[in-house]
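In: Give the three-dimensional model of this entry:
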Amino acid sequence: MMSHNDDICVYSRSIEDLPEEILLRIFRSLLPYKDYASIRLVCRQWERLWRVIKSWRMNTFYDSLSLSTSSVSIHWHLIDPPAKFNLTPRFSHSVCYVDSKRMLYVFGGNRDMATSLNDFWSLDLSTRSWERILATGSYPPPKCSSTFIDDEQGNLILFGGRSMIYIDDIHMRKQLHNELHAYSLERNSWKLNVNFNEPGPICGHSASMVTVNNQKRMIIFGGCTLTNDQSQQATPQSTNDLWQWTDIQTNTWTMIHVDGIRPEPREGHSQFTLNSENILIVGGSSLTRVCRDVWMFSFQTNQWTQIAVNNQYPNDFAPSNDDLSYLPFCMISPSNILITFGRLKRHPTEHERHAYSQYDFSHCDKRSRDDVLTVSSSFPSSSSDENDERNRCSTTSKRSQLPYINNRYSMMDLSSGFQMYRLDLSNIFSSNPCVTWLPSKCTSVFGSPSHSSLYYSLIYTRSELILFGGIEKRKLNLRREFSDKDNRFRSKSSGTLAFITISNIAL
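Out: Predicted coordinates for the structure are as follows:
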């Protein structure tokens, strides 16, 4: 029989008395933001274990992406938009991640094809909580398709964009913007930077920060501009111009002179800074086609170089033409990999159909589940808050209650989630530069958002990917006598926030 003193001895032990293996197991489940910064301050042992778990988490993430022969699991964690903050679902919005603040900043976007927004939000990655920012100064107008980047000097730079304005009660036209606004993280205020040498009204362009000759510069490429035709009416036109903007102190725009060939004019593409001498552009669309090419620009030679794209099985390894021009890419620098997510377009096998019919949808957003399945009122309700993880796990044992679905097309609706696509950049600086679409490592798309197929944002943070917003477009089959050009689109914007971890172990 245990004495009273023994009881005191047993229950007075703390977490510091646990073996290091158990501590590592606990630390592995913590978010790599403020939690990591806190545990390293406890004691020297915890700081040493923090370094171990930090290295393990990052290496696991990079290896899972780069090793094409290893299996990988994609873990989706969806958080529905908070109703109390009235965070409007959106697409074509502007996103900027600031690692020093551990914050994701979101500006504007489209609520629908005719309505633009100019609300400003921050997402605390440590708590997974949204907050609307009420800033002072010269506030940007409502717009979408703008670029939003960190100048690494305490400011977020918002440039360009477009919005729709009413000409009369029933007619609208596209308005492009040429304003450059700088948001100060320290002063919580917007500043409008006026310069008469800017590229002009533009949207759908790309931007990234580059350090050239020890000077920070924002480089923008392409986009959609307005030009006057013979009747002096402004018409949209894609461009392939390359511009640079120096920091806030000098506030100077300069068009970069390009020697030799240029990429085809385009918009909706992605741009990345490879180093202080080179930038890379991927994807987009021109006036005539979807751009599947890749180009690299050198600041030393002021020349563009087209990079060969290897794709042995286009239908499996790369997104389809219907989606590619609307998908953002995200760069994982240590792995030399570009990531994007597109809809998986294939029929599930009989084995997958049986497995999918018993899948637990309790962690998916409630709206998508209600659209697909008709279930009784006893079905577990959706849980979108991270604090409800216990409720989400408790429903796993009830998978057998889901009805078996025999309809093949219903199964396509269930299995048409986001597939990860990877573009390998490891040979881009070789003697024969090329990029390669790698084989898909995971075909399980359950848990991914159901209304975010196009115009979403994708950001890489600390060993996880963050996907937000987007819009889904589906063709409505009209009468048979109508051609495909007469088909209409049904659009639905999304406010779902998705955190994506990629590894063999759910982090």
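In: hey, let's count contacts and neighbours off CA atoms from now on
Out: Will do.
In: Return the set of buried residues in stretch 425-442.
Out: 425, 428, 434-441 (16 or more other C-alpha atoms under 10 Å).
In: ok so residue 27 is a helix residue?
Out: Yes - assessed by DSSP: H, G, I helix; E, B strand; the rest coil, residue 27 belongs to a helix.
In: Just give me the neighbour total for it.
Out: 20 (other C-alpha atoms under 10 Å).
In: What of residue 303?
Out: 15.
In: how about the nearest residue to it, chain neighbours excluded?
Out: residue 259 (5.3 Å; C-alpha to C-alpha, 6 or more residues apart in numbering).
In: And the buried residues of stretch 425-442, which is closest to residue 98?
Out: Comparing the buried residues of stretch 425-442 against residue 98 with C-alpha to C-alpha places residue 425 closest, at 24.5 Å.
In: Which residues are in contact with the closest one?
Out: For residue 425, the contact set (C-alpha atoms under 8 Å, 6 or more residues apart in numbering) comprises 336-338, 434-436.
In: Could you report the distance from it to residue 119?
Out: In this structure, residue 425 and residue 119 are 36 Å apart, going by C-alpha to C-alpha, to the nearest Å.
In: Just give the number of residues close to residue 452.
Out: 29.
In: wait, residue 12
Out: Around residue 12 there are 8 residues (other C-alpha under 10 Å).
In: And for residue 461?
Out: 18.
In: and what of residue 108?
Out: Residue 108, neighbours per other C-alpha under 10 Å, totals 26.
In: Tell me which other helices or strands the one helix or strand it maps to touches.
Out: Element membership for residue 108, per DSSP states H and E: strand 103-112. Here strand 103-112 touches strand 94-98, strand 115-124, strand 488-493, going by 3 or more C-alpha pairs under 8 Å, 6 or more residues apart in numbering; DSSP states H and E.
In: For the shortest one, name the packing helices and strands.
Out: Contact analysis of strand 94-98 by 3+ C-alpha pairs under 8 Å, 6+ apart lists strand 103-112, strand 147-150, strand 457-460 as its packing neighbours.
In: measure the nearest residue in space to residue 462 that is not next to it in sequence to residue 505 for me?
Out: Using C-alpha to C-alpha, 6+ apart and skipping the chain neighbours, the partner closest in space to residue 462 is residue 32 (6.5 Å). Distance check for residue 32 against residue 505: by C-alpha to C-alpha, it reads 16 Å.
In: The structure of the following sequence is requested for comparison with the preceding one:
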Amino acid sequence: MEMELETCTSNVHIDDLPEEILEFILSKVSPYRDVKSCMLVCRRWYRLAAGVTRQLRQTFQNCVYESKVKWTRIAPEIDIIRVTERYSHCACYYDKSLYVFGGCTSMNTTFNDLWRFDLARREWIRPLAMGTYPSPKACSSMVVYKDSLVLFGGWSHPTPYPLHQAAGFFYELHMYKPEVNRWYLVTSISREHPPPTAGHSASIVKDTMLLFGGSSVPGTGTNDLWRFDFIDLTWKKIVTDNKRPSPRFGQTQVTVDDQHILVIGGCGGPNQIFNDMWLLSMDKDPWEWTEVKVNNTDCAAPQLWCHPACKIGNMITVLSKPTKSVSKPTSQPSPNLRPVENIQQNRVWVPPVEREIPPSDRGGDNPGPSHRMPTAGPSHYGDQRYNSSSTESDEESMPQFKRPSIVENDSPRQPLQSGRSRLQPSDPDSTSKLGAILNYVEQQKKLQLSAMESTSSVRTGSPSVRPNAMSNRQKQLEALRKMEEKLRENMAQQAKQKQTGQSRNTEAQNLTSSRRRDPHSQMHLHVLDIAEVVQGHVTWRPIDESFSLDAPDETIFYSLSEGRGELIMFGGIQRDIQSMQRGVDLKSHLVSNILYILSPLKTSI
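Out: Sure, this is the predicted structure:
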């Protein structure tokens, strides 16, 4: 029996497996590195691997169409070389890697470095290329033509030190060949060429590159159309006779087919934000622009000029926060992974705004000098917040006093936990700070009691100027008592945590913080169906109202590229563009170097 079993097992080969099992195994292989090797094994494996690749791509497109994607956050390692934080950079996908060039920081310092993110190994690599390097710049365009990356235009922002860097626009055309790791400066043999331009859009059609729009003067746009022929190395300005799109910059341009390109959104200057779409037909003589009808605009992505778009099949994808409210999260972060933190809240602090207390709320007949108290929204205070379980009457009767300054400017905000006080310090001296606040509350209670006694002793039998003065003081005293109880509970909880010394508390707080993030400020996937764009109309797909806890907060001027069955977002600046345009969001914001992968929520073969 044993000999027969050994004989049977020795004759079993992997080729004896059913094709369904082989397909399932190949579906778990990396699409960037191992699938191509599997296709070289034999004809059967080539056929199965090719079918799995097509199926995975179709599954990805279906998930994007239904907005069923999951977010994966990849942060650069601290111990190795790190890609610098940046926004307004350019990026493109080529040969299993994401290439990133240029961009600028929050201090408007521009770069001319080139980075490559290996999607197979999930790691950053900086190629030290040779040849003629481009100038440091941002807002340039980079597209893939055959085996080269084509870089054009851009601009450098002026810095406070003109000797180091001055403002300027560029019109140079560079080509980078990854195989030889070298930059080339392409010199055109034609007399005419585009002016120095930044914020334009570019796309490849056959052996030509089409450029549209852009800005040659800060704050103004253009609607010129240029074509570069890679065979003849010549520029030509295309003139159309019919109606053209309005001058703009910051738009997105995609190639629909060999005869059509689509231009989406853009900005024409102050208070000129465009959400329209234009189709360029190159099969007519002369070329013709046609404005495309947009359906279901309620689900459209806002601010298309600062949110880049990416074409996936017959769809255009945009990442931005929704215009409407959203519902509950779709997934919870894994307890074994570090949750996504709100880096903007942890590293940006805004001082509170003081307001004067109305005389009616000061208490007493002679309020004396004017008192002030700081008022701010949730983003202004980190630890100095109260429990949401307090009733409205308690908030109305809260004594108007100046809170002691106990929060440092750079202290990170602590998460909120249900059933616990929001006054949760995070530094080592939190117990002493709570004790200081508790002493302050006790002093306020003594003052209120003494005021009540003095009022009752002086004004016995005489009508009060403020008949409700005693009731107001009683409400304030009751609010102080509740605050004292909460502070004592916090001190007891902190003492218990110090005794137990459990390290899981920090992880639980981080998880709770991620759950408490505002879902309306998180980015969602917006999908535009362009299957019938040649017929003259497109349709925005309904937004998936659920949100992912791994999705970043509102980010603009990032890059968006398509990989093999996934969408790649990199960089950007965390900023609310609508508040910035209204002039109410003047605080500094954080520039990101985080890379996000959007992959299918469920993979099926």
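In: Wait, the residue nearest to residue 303 of the first structure touches residue 302, no?
Out: Yes - using C-alpha atoms under 8 Å, residue 259 of the first structure is in contact with residue 302, at 6.0 Å.
In: List the buried residues for the strand holding residue 108 of the first structure?
Out: So strand 103-112 of the first structure, judged by 16+ other C-alpha under 10 Å, has buried residues 103-111.
In: Ok, stretch 25-32 of the second structure next?
Out: In stretch 25-32 of the second structure, counting by 16+ other C-alpha under 10 Å, buried: 26-27, 31-32.
In: residue contacts, residue 466 of the first structure?
Out: Neighbours of residue 466 of the first structure in contact, by C-alpha under 8 Å, 6+ apart: 457-460, 497-500.
In: again, but for residue 170 of the second structure
Out: Taking C-alpha under 8 Å, 6+ apart, one finds 152-155, 195-198 in contact with residue 170 of the second structure.
In: One more: residue 196 of the second structure?
Out: Residue 196 of the second structure neighbours (C-alpha under 8 Å, 6+ apart): 153-154, 169-171, 216.
In: just to revisit the earlier point, include mean neighbour count when you put the helices and strands packed on strand 103-112 of the first structure into TSV, please.
Out: Below are these laid out as TSV (neighbours: other C-alpha atoms under 10 Å):
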stretch	mean neighbour count
strand 94-98	21
strand 115-124	18
strand 488-493	16
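In: Could you dump those strands into a markdown table with distance to residue 408 of the first structure added?
Out: Formatted as a markdown table, the entries for these read as follows, by distance: least, C-alpha to C-alpha, whole Å:
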| stretch | distance to residue 408 of the first structure |
| --- | --- |
| strand 94-98 | 38 |
| strand 115-124 | 37 |
| strand 488-493 | 22 |
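In: These: which one's closest to residue 449 of the first structure?
Out: strand 488-493 (11.4 Å).
In: Which helix or strand lies directly C-terminal to that closest one?
Out: Downstream of strand 488-493 of the first structure (by DSSP H and E), the next one is strand 497-503.
In: With the second structure overlaid, report how far that following strand is off on average.
Out: Once fitted to the second structure, strand 497-503 of the first structure is off its aligned match by 2.0 Å on average (mean C-alpha distance after the TM-score superposition for the first structure).
In: ok, which stretches of the stretch 301-450 of the first structure are strands?
Out: Applying DSSP state E, counting those that start in this stretch to the stretch 301-450 of the first structure gives strands spanning 303-310, 330-332, 337-343, 418-424, 434-438.
In: what's the average per-residue distance for the last one once overlaid on the second structure?
Out: Compared with the second structure after fitting, strand 434-438 of the first structure has a mean deviation of 1.0 Å; criterion: mean C-alpha distance after the TM-score superposition for the first structure.
In: do the same with the third one
Out: For strand 337-343 of the first structure, the mean distance to aligned residues of the second structure following superposition is 0.9 Å (mean C-alpha distance after the TM-score superposition for the first structure).
In: Identify the residues contacting that strand?
Out: 65-66, 319, 323-324, 327-332, 416-426, 453, 458.
In: And stretch 4-17 of the first structure, by the same measure?
Out: residue 23.
In: and the aligned residue in the second structure for residue 180 of the first structure, what does it touch?
Out: Matched across to the second structure, residue 180 of the first structure falls on residue 173, judged by TM-score structural alignment. When contacts are counted by C-alpha under 8 Å, 6+ apart, residue 173 of the second structure is found next to 150-153, 185-187.
In: Tell me the spacing between the residue nearest to residue 173 of the second structure when sequence neighbours are not counted and residue 202 of the second structure.
Out: Sequence neighbours aside, residue 152 is the residue nearest to residue 173 of the second structure in space, at 4.7 Å (criterion: C-alpha to C-alpha, 6+ apart). From residue 152 of the second structure across to residue 202 of the second structure, the span is 9 Å (C-alpha to C-alpha).
In: Looking at these two, which is more packed in?
Out: Taking neighbours as other C-alpha under 10 Å, residue 152 of the second structure and residue 202 compare with residue 202 leading, 26 against 23.
In: how about the helix or strand where that one lies, aligned to which bit of the first structure?
Out: Following DSSP H and E, one finds residue 202 of the second structure within strand 201-205. The aligned range for strand 201-205 of the second structure in the first structure is 206-210, by TM-score structural alignment.
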